[in-house]
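> need a 3D model of the following:
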Amino acid sequence: MIDNFRRAVADMVAVAEKRPRDVLPLAGSLFQMAGHVPAGARAEALAVLAGLLRPPGRVAVGAAADIAVLCGALVEIGTPAGSAGVEVLYRLRHHGGHAAAFLTAWERTGGGPPPDPAQPEALDAAAARVGPELGEATASAVEGWEVLHRYALAAKAVLGDADVRAAVRSDRSLLFALFSLARQEGHRIRELGEVFELLLMAEADRILVLDRASGRAFRVWFDGVGDNFQLHVLLADALVGPEGRGVPGHRPQPEWVASATDLRDDPREAIAEAVWDLVGGDGNWVGNEATPGAVPVIDGERVLVLEPLSLRHTWRTGRRHPHIEGRLMVEEELGPREAAVWWHRVHPPGSVLHPLIEGQEDTFAVVDVTEDQATLSPVESWVEGVPVPTEGSAAQPALPAESAALLSGAAMLPPLERPPEPASVPPPEPAPEPVATPEPTPEPVSAPEPVPGEAPAPPTGPAVAADPPPVPRPEVPPALAGAWERPAPPPPYRGRRGGGSEDSAPGAGLLDPLPPGVSDSSGWGPSWKTPGR
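Below is the predicted model of the structure:
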């Protein structure tokens, strides 16, 4: 079988160079054979296929895109991506740039839905339409749009490989270009939205962690961490208690850790509980909703402060990308002197609180997911209205502050201080005496109507002046009229009601149901954390 597989790979090279239209069926046959050969043989095949993707192009644009999809499929079944993974990303950047030029010209020449990339006639008509706008670049622009979806599929697959994520993290120009493309066109091609999220995962792999309670500091390495919910659990597992590094706090439950690392078919039923408030070393709130890349960079290091909880919070366990395993390792603990230097540079204790505490709401990132937000593409839900990082803006290797603010909440502000009293205040000038006017005689107020079944209340004192007439409420559309009415009081308790089980919680029948949306726990966390959404 291995020999047959290797011959099929050699045939792919010959066919791709001479008969590009035959690449797609041959790629399907080769993938079927790949499931029956060892990973080493598949890795050899990927190395050969990577050569077909390198510029200058040895094969036609469409055939190369089909080969890229084959590379992604081999990675998804556990084959190390090797150089093929990086070549797929370079091809995505190249053709994605041409596709973006095509789409810009398409909008300038009338807009509307772009042509179907799988319909040659539609592409020919599109080329005739945008030709006057693009000139000599028309052919490459249309080709870019034709293959963009296939390269997005391949890129999403190869970014599941840790080595590919490390490679793109080290190539900042590639990272920023892919960020820009994925954000710009993610609303058209959903796979580009997933590419954007995987790029966020690839953006950071090391953090300097300062624990406020113990005064200690650690440098940690991690990979496969899609958000700070996952990072929080992994940090607690690595640091807390004698099983970790002796940091005070409660240990995470084993099922939380399994869900954050390598649990397959995770039901996402466990509820994790926070150990700390996550605050950036610059005094800005980071929180769990953001990604590790939102942790601010100070002198080349991402610095995260583990503050004591100011507000208890929980979340449903699970990895944002279940097919990618999460890992975290403490690389070193800083010595007392080096730790003291860092503690001297960060914000003082107690100066940053959880944004949901009263008075802090305006500094918190949105947590509850509305129905409208749940329908957004991944790119729209993460970065709606946020500029994409550019190579020139990277004084530090991170997304700009606007992106971090959107992903994790705006910067926390220091508490307001009462302004100092002035040294002396000149006495106010006496006001003119008011003209005396006769006070109106209050009219007596009639006693309230007696409640049926009760004796009328006796008079409690002299009549008081009637309340001023109520301020008229604004006219409400009939569809919203019910929202203004006070809910009717619950019926009086008349003993145990039928239909309830004997082992139900005491008093369960006495409570009104929670308002719509509150009783649905899926509304209290990110939409991806709830199965079925």
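
> make it CA atoms for all contacts and neighbour counts henceforth
OK.

> show me where the stretch 151-300 of the chain has helices.
Ranges of helices in the stretch 151-300 of the chain, per DSSP state H, counting those that start in this stretch, are 162-170, 172-185, 190-202, 228-239, 254-261.

> compare with the first, here's sequence two:
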Amino acid sequence: MIFKRKRTASGLAAVVSELEQAVAARDGDRTGRAFSATINAVQSAAEAECVPAGPRLAALIPEFPPAGPRPMLAMAAGFCVERGADPVACAEPIFGGVRQDLRDALEFARRWTAVGGAGDELPEPDQKIIDDVLLAHLGGDPHEATRLALAWCSIEEWQPPALAVLCRSAEMRHRYATAILPACREVAALERHDLKCLAYALAVLDDEPLVVLHKPTRTGFEVRIGGIGDNFQLHTLLAHVLVGGGHIPGTAPSAESVRLATDPEPAQGRTEIVATGSFEFLAPDGERIWNEGLPDDIPAVEARRLLVLDNPTYQRSWNADRFFPHLPGTAELTRVLPADEARKWFARTSFSGDGS
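The predicted structure is shown next:
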């Protein structure tokens, strides 16, 4: 949850109206007071208050400075989404801010490293570092340099409201993945920001057909997956569908581990349920696909993602809680491939021989 809820009276609708009016009047002092009152009111608001307030708060995001108040307002809108506000209605202003701050953070890094010398090492994202020396290091217009530095320091603050939307709307995951995921991964690769959750959420596959080949039995299947946060969860669901369905040999996952992977209601806190591995995940070229990775890591062959399952080389187990508590996963067996079709798919892999 973005905020810890306070148990005081809210009156959220009234304070949001005051904030809207203050912004429209371009009254800085009034806006500051209304902003603080709104953030406090959101944290104590009932669900019924949050539902209409979320889109109104999101609509105000572009009216605020790009760092400081803007991500905080996005977090307030995201909190309302967690409490039932429409994620689609709140999405565009939130992801507009995410997209801009990612671009600005990358520009900050480009300018910083372009100077060379001792300045090559990127600074930690802490607003305490922003001073005249740092801004001079970036060069160019001081106001622009300040914006870039603030983006570098605040990008992680956009992650909670973005996740609130992404974990509740497949439509929004599909809409924003292409535009935002590459920049998110590029910033994360600089190793100064923890954006793993945002990157994983943007990479979630929905309504995705998957060809699954079982190397030991030379059988093949079509499975349609969606909402799966990582390959641990995918592993459990494929074992449930294929082993639990009697299609391939092995030990099916426990009912509890399957429930944790699929239940629309998230677990209340961390559980002690353990899932046990049934397979080795392999790419068509024989490379290992790790449980710590994503379904998005599975390569496509002739426009279809193709996953090969093999017997595990050693026994492994993991906590069965899913990566995104509010995002239930699905895996549906849509078709058992005829033997000749399975052979054709095996022929597209490095396992086209006798399976040895």
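
> may I have the TM-score of the superposed chains?
Scored against TM-score structural alignment, normalised by the length of structure 2, the superposed chains reach a TM-score of 0.77; 333 aligned residues with a Cα RMSD of 3.5 Å.

> quick one: residue 309 of structure 2 is in a helix?
No. Counting by DSSP: H, G, I helix; E, B strand; the rest coil, residue 309 of structure 2 falls outside a helix, being strand.

> any figure for the gap between it and residue 221 of structure 2?
11 Å (Cα to Cα, to the nearest Å).

> quick check: neighbours shared by the two?
212, 213 (Cα atoms under 8 Å, 6 or more residues apart in numbering).

> now the residue nearest the centre of structure 2, nearest residue through space, not along the chain?
Nearest to the mean C-alpha position of structure 2, by Cα atoms, centre = their mean, lies residue 201 at 1.9 Å. Excluding its sequence neighbours, the residue lying closest to residue 201 of structure 2 (Cα to Cα, 6 or more residues apart in numbering) is residue 166, at 6.4 Å.

> separation between that neighbour and residue 288 of structure 2?
28 Å.

> more crowded one of the two?
residue 166 (25 against 12; other Cα atoms under 10 Å).

> ranges for the strands of structure 2?
208-214, 219-226, 274-276, 280-282, 300-301, 304-310, 317-319, 330-336 (DSSP state E).

> structure 2: which residue goes with residue 198 of structure 1?
Alignment note (TM-score structural alignment): residue 198 of structure 1 maps to residue 201 of structure 2.

> wait, residue 31 of structure 2 touches residue 16, no?
No. The pair residue 31 of structure 2 / residue 16 is not scored as a contact, 10.7 Å apart, by Cα atoms under 8 Å.

> so for those two, which residue has more residues nearby?
residue 16 (23 against 20).

> what do we get in structure 1 for that one?
Residue 16 of structure 2 maps onto residue 9 in structure 1, by TM-score structural alignment.

> so what's that match closest to, chain neighbours aside?
With Cα to Cα, 6+ apart, the residue lying closest to residue 9 of structure 1 is residue 45, at 6.3 Å.

> got it, and residue 296 of structure 1?
residue 302 (5.4 Å).

> counterpart of that neighbour over in structure 2?
Aligned partner of residue 302 of structure 1 by TM-score structural alignment: residue 305.

> any idea how far that match is from residue 283 of structure 2?
9 Å.

> give me the common contacts of these two.
With Cα under 8 Å, 6+ apart, residue 305 of structure 2 and residue 283 have common neighbours 298, 299.

> quick one on the thing from earlier: most tightly packed of the helices of the stretch 151-300 of structure 1?
helix 190-202 (a mean of 25; mean count of other Cα atoms under 10 Å).

> got the angle between it and helix 162-170?
80 degrees (axes from the mean of the first three to the mean of the last three Cα atoms, to 10 degrees).

> contacts for helix 190-202 of structure 1?
Outside helix 190-202 of structure 1, the residues that reach it (Cα under 8 Å, 6+ apart) are 149, 152-153, 155-156, 159-160, 165-166, 168-169, 175, 178-179, 182-183, 185-187, 223-227, 291-293, 377-380.

> same thing but 6 Å
152, 156, 165, 169, 182, 186, 226, 378, 379 (Cα atoms under 6 Å, 6 or more residues apart in numbering).

> ok, stretch 291-307 of structure 1 next?
203-204, 207-212, 227-228, 276-281, 404.
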